[in-house]
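*Asks:* Structure for the following, please:
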Amino acid sequence: MRTQVAIIGAGPSGLLLGQILSRNGIDNIILERQTGDYVLGRIRAGVLESVTVDALEQAGVTDNLKKNGLVHNGCELVFGDTSFRVDFEKLVNRHVVVYGQTEVTRDLMQAREKIGATTVYEAQEVALHEVESSHPYVTYKHEGQTHRLDCDFIVGCDGFHGVSRPAIPADILKTYECVYPFGWLGLMADTPPVSDELIYVKHERGFVLCSQRSKTRSRYYLQVPLSDKVEDWSDERFWDELRTRLGPERSANLVTGPSIEKSIAPLRSFVTEPMRHHNLFLAGDAAHIVPPTGAKGLNLAASDVLYLSEALLDFYQNQCRDKIESYSDRCLKRIWGAERFSWYMTRMMHTFPDMNHWDHKLQAAEFNQLMNSEHGARLLAENYVGLPY
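*Replies:* Model prediction:
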C-alpha cells in the first residue's frame, strides 16, 4: 500500500492535517493505535485561538463551531480578595472561542469519513523505517495481518508516548522539560457555568479554574498534590473545596451536580528540538506539552499543522522544499512563546509547596502590576488570544 503522507495518530492534529491535505488533493492515510470511540473519549481543553479557528476553516469543519461555540471577549483573574477582568476586545480587539476538543475531534472524524479518506484504527506495532531516505515507510499490524505503508513523508501526531519521536536519533534529539509539583483535579458536570467567562483563582489553598464546554456543561479544576488520587475526591468533597476557594460571592452562582468525568492531570512543560528529521515531522503533543494554565495545547498543535500543511502543499504544488526545511524553526518560535506564557500564568496563579514569604510577595506584586498597567494587561491578552502566526 502507498500514500503520499503517512500520519501517525488520529487525534485532533492528525485529523486536522489529514483533512487539510485531502481537501488540497494530497493523499494521506492515518494510523491510530486506539479505537475511534477511545479517541473521542479523551477529555481535553476547549479554548480556541483565532489561529485554530482559521485551521478548522481550512479543513472545512466549522459549521458546528459557529453554531455552538461560545465567543469569549475576556477572562477574570482573582488573587485573594482582588479580581481583575482582562478585556481582550478592548486591549487587542480579538477574542477566543470556547468549543470542546471532543467536539473538534468528532467534527474532523465525520468530515474525513464523508470524503472517504482512510483511517486505520487499532493499528498495532506501528514502526517507522528509513526516515532518512527518500523512500520512508511504516509497518503495522491490523486484525492479525502485517502491513507495509510506503510514503513520501511521515508525520508523527501520536502524542508524548508515541513511536514517532523515538525514531529521531538520540544524538540529534534535544528535549527540555519542567515538571511542576502538583496536578489539576478536573470535574465535568452537566450544570450551567458559574460565570459566562473563564475565572482563574489564586487561593492560599490552591489554584482554581472555572471553565465550560457549553452553556449547560461546566468544567472545573482544583490544584491538588501529586499524591492525591481521584478516588480520594468524592463529588461532595470537590464541590465543598471549590466553594471554599471561590469565596461566598462567586459560590452564590455555583450550580452543582453529579460529575460525568473526573480525573487528575500532572502539570509539565516539554519541548523537543528539532521537530523534523529528514522526511519525518513531529506535530502536537509528540513534540511539545504545555501546562493547561494558558490553554495552549490544542492551539499549538493547530499552528504546527498549519505550518506543516503549508510546507507540504508548497512541495507538492511547486516542488519547493524551503518551508519543509524551515518547518521546525517556524514552529518552535511560536511554541517557546506559548511555553513562556503558560509558565508565567502557572507561576503567578498557583501555590507552590516550597514558597516562602518572599515568593508570595513577588506573586502579589506581579498581579498588582498586571491590574494597574494597561501595557501589562495588553501583553497578557495578546498571549491569551494567541501569538502571531
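*Asks:* switch to C-alpha atoms for all contacts and neighbour counts from now on
*Replies:* Fine.
*Asks:* Next, the buried residues of stretch 359-378.
*Replies:* Under the neighbour-count criterion of 16 or more other C-alpha atoms under 10 Å, stretch 359-378 has Gln363, Ala364, Glu366, Phe367, Leu370, Met371, Gly376, Ala377, Arg378 buried.
*Asks:* Proceed likewise with the subsequent sequence, for comparison:
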Amino acid sequence: MGEPPVARPARFFASFQLLVKVCGLDLGNSILDWKSAKERGTKCQAIFFSITTATIVVILIMEVISIIQQESKTFTLPWFLLNVKLGLAIHGAASAIYMAIITCQGAFVQLEQRYAALPTPAPPNTQKKAIGLAFMFIFTICLMLVIVALAADDTSKWVKAGSPVSFDNLWGADPFVRIISGIFSTLSTIIFMLAFGATAGQLRFFNKELRGVLDEDCNYDRIVLMSEKQRELLSLSRFVYRTFGRLANVAALGAFIAHVDAMAINVGFRSFLTRGEIAEMIGLLIMTGVLLGILLQTPATVNELIQESADHVLHSAIWLNKDARLFPIATNMIERARAPEHKMQCLRFLRLNTETAHAVMFSLLFFGNILAILAALFAK
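*Replies:* As a prediction, this is how the structure comes out:
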C-alpha cells in the first residue's frame, strides 16, 4: 500500500523561504548556529546573513524611533500623517523580525514535514488555490502601489507632514526605507495567510469527515482513527500559531494605527486634499484594513474550526450508542479541542474567536471618527 498523498508539494513553502533568504533575513544560516555552519562549510554565508539581518532590523527599528521623535501639533493633518507612517513602519519592522525568527526556527521545513506526516491530508483544491493566489497577487500590487505612492509624495508635496527629505542624515532617506518596509509587510502577510489558510483547509476537511463518521454508525475503530487525526491537526495548528502567528502580536498594532489615522484623514481633512491625495488615502485605508483583517480573522477562523469539531462530537448521536468505549474517546476529543492552548491569542490580551475579530474590525470606524471629531475640535 503506497504512501498517502501530501496536500501540497514539499517545495511550496521552501519557495517562500528562498524569498526571505533573498531579502537578507535568513537566520537559519547565521552565527547563531555557528557550529552547524562550520559543519556545512557555510561560514561566509552565516556571517553575511547575520550582518544583513541585523542591519535591516536596526534600520527599520530606527525608522520607527525616528518617526516617533518627529514633533507635530496634535490632531493636525501632519500629525495624522506621521501616525500613518508610524503604523506602516511598525508593521514593516515587525514583519522583518518575524521572518528572521521563522527562518531561525526552521519553520518552513518543519511545516512541510508536519503536512507530510498527516494521516490523510485534505485533497488539494486547485480552484481555491488559484483564487487565493490571485487575491494575494492583487493584494501585493495594491499594497506596494500605496506604499510607493506615499513614499513618492514624501519627496514632493507631503514634506509638510514632518518628514524632511535631506540626505544629511541617514533617516532623511526614509521614503526608500518605507518602500523596503512595504516589501517585508507584503511578503510576511502572504506567508501568514498561506500558513493559516492551509491549516484551515485541513481542519475543514477533517470536520467534514468527522461529521460523516458521526452521522453514520459511530464505529469504534473509525472514532479512534478520527481522534488520532484530531490530535495531529491540533498539534499542527498549535505549531502554526506559535511560529507563523507571531506576526499578529505587533504587526496588528501597526496596521490598526495606520488604518484609524487614515480614516481620520479621509473623514476630517478631505477638503484640504486633492483628488489624487484622497484616492491615495482611500487606498491606504483599504489596504491597512485588509492587513488588520488578515491578521485577526485568519487565526480566528482556525480557532472557530477547532471549536467546531468539539461541537460536532457534543451534539452527535455518539452519546446514545450502546458501546461505552466511545464515551471517554468522545469526551477527550471535546476537551482536547477546548483546551486553553488552542485558544488563539492576539496582542496578548485578546482571546480570538470570530466574534472578537469582527468586533475589533467594526470598532475601527468608531475610533477613526472619534479622531476626526477631536481634530475638528482641537486642531486650530
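*Asks:* Need the TM-score from the superposition.
*Replies:* With the length set by TM-score structural alignment, normalised by the length of structure 2, the two chains reach a TM-score of 0.33; 208 aligned residues with a C-alpha RMSD of 6.9 Å.
*Asks:* coming back round to it: show me the buried residues of stretch 359-378 of structure 1 that map onto helices.
*Replies:* Among these, the ones falling in helices (DSSP state H) are Gln363, Ala364, Glu366, Phe367, Leu370, Met371, Gly376, Ala377, Arg378.
*Asks:* residues in contact with the fifth one?
*Replies:* The contact partners of Leu370 of structure 1, by C-alpha atoms under 8 Å, 6 or more residues apart in numbering, come to Gly376, Ala377.
*Asks:* Helix or strand: which one has Trp79 of structure 2?
*Replies:* Trp79 of structure 2 is part of helix 77-104 when elements are defined by DSSP states H and E.
*Asks:* helix or strand right after that helix?
*Replies:* Moving toward the C-terminus from helix 77-104 of structure 2, the next helix or strand (DSSP H and E) is helix 107-117.
*Asks:* Quick one: work out the angle between the helix or strand just after that following helix and helix 77-104.
*Replies:* As assigned by DSSP H and E, the chain's next helix or strand after helix 107-117 of structure 2 is helix 126-154. When axes from the mean of the first three to the mean of the last three C-alpha atoms, to 10 degrees is applied, the directions of helix 126-154 of structure 2 and helix 77-104 differ by 130 degrees.
*Asks:* May I see the buried residues of helix 126-154 of structure 2?
*Replies:* Neighbour-count burial for helix 126-154 of structure 2, counted by 16+ other C-alpha under 10 Å, picks out 136, 139-140, 142-151, 154.
*Asks:* Could you export these as TSV, including distance to Thr301 of structure 2?
*Replies:* Listed next are these as TSV, based on distance: C-alpha to C-alpha, whole Å:
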residue	distance to Thr301 of structure 2
Met136	18
Phe139	20
Thr140	22
Cys142	24
Leu143	23
Met144	27
Leu145	29
Val146	28
Ile147	28
Val148	32
Ala149	33
Leu150	32
Ala151	34
Asp154	38
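*Asks:* just curious, which of those residues is nearest to Leu374 of structure 2?
*Replies:* Distance ranking of the buried residues of helix 126-154 of structure 2 against Leu374 of structure 2, using C-alpha to C-alpha, places Leu150 first at 24.4 Å.
*Asks:* and the gap between that closest one and Ala279 of structure 2?
*Replies:* Distance, Leu150 of structure 2 to Ala279 of structure 2, by C-alpha to C-alpha, to the nearest Å: 11 Å.
*Asks:* so where's the longest helix in structure 2?
*Replies:* Max-length helix for structure 2 by DSSP H is helix 174-215.
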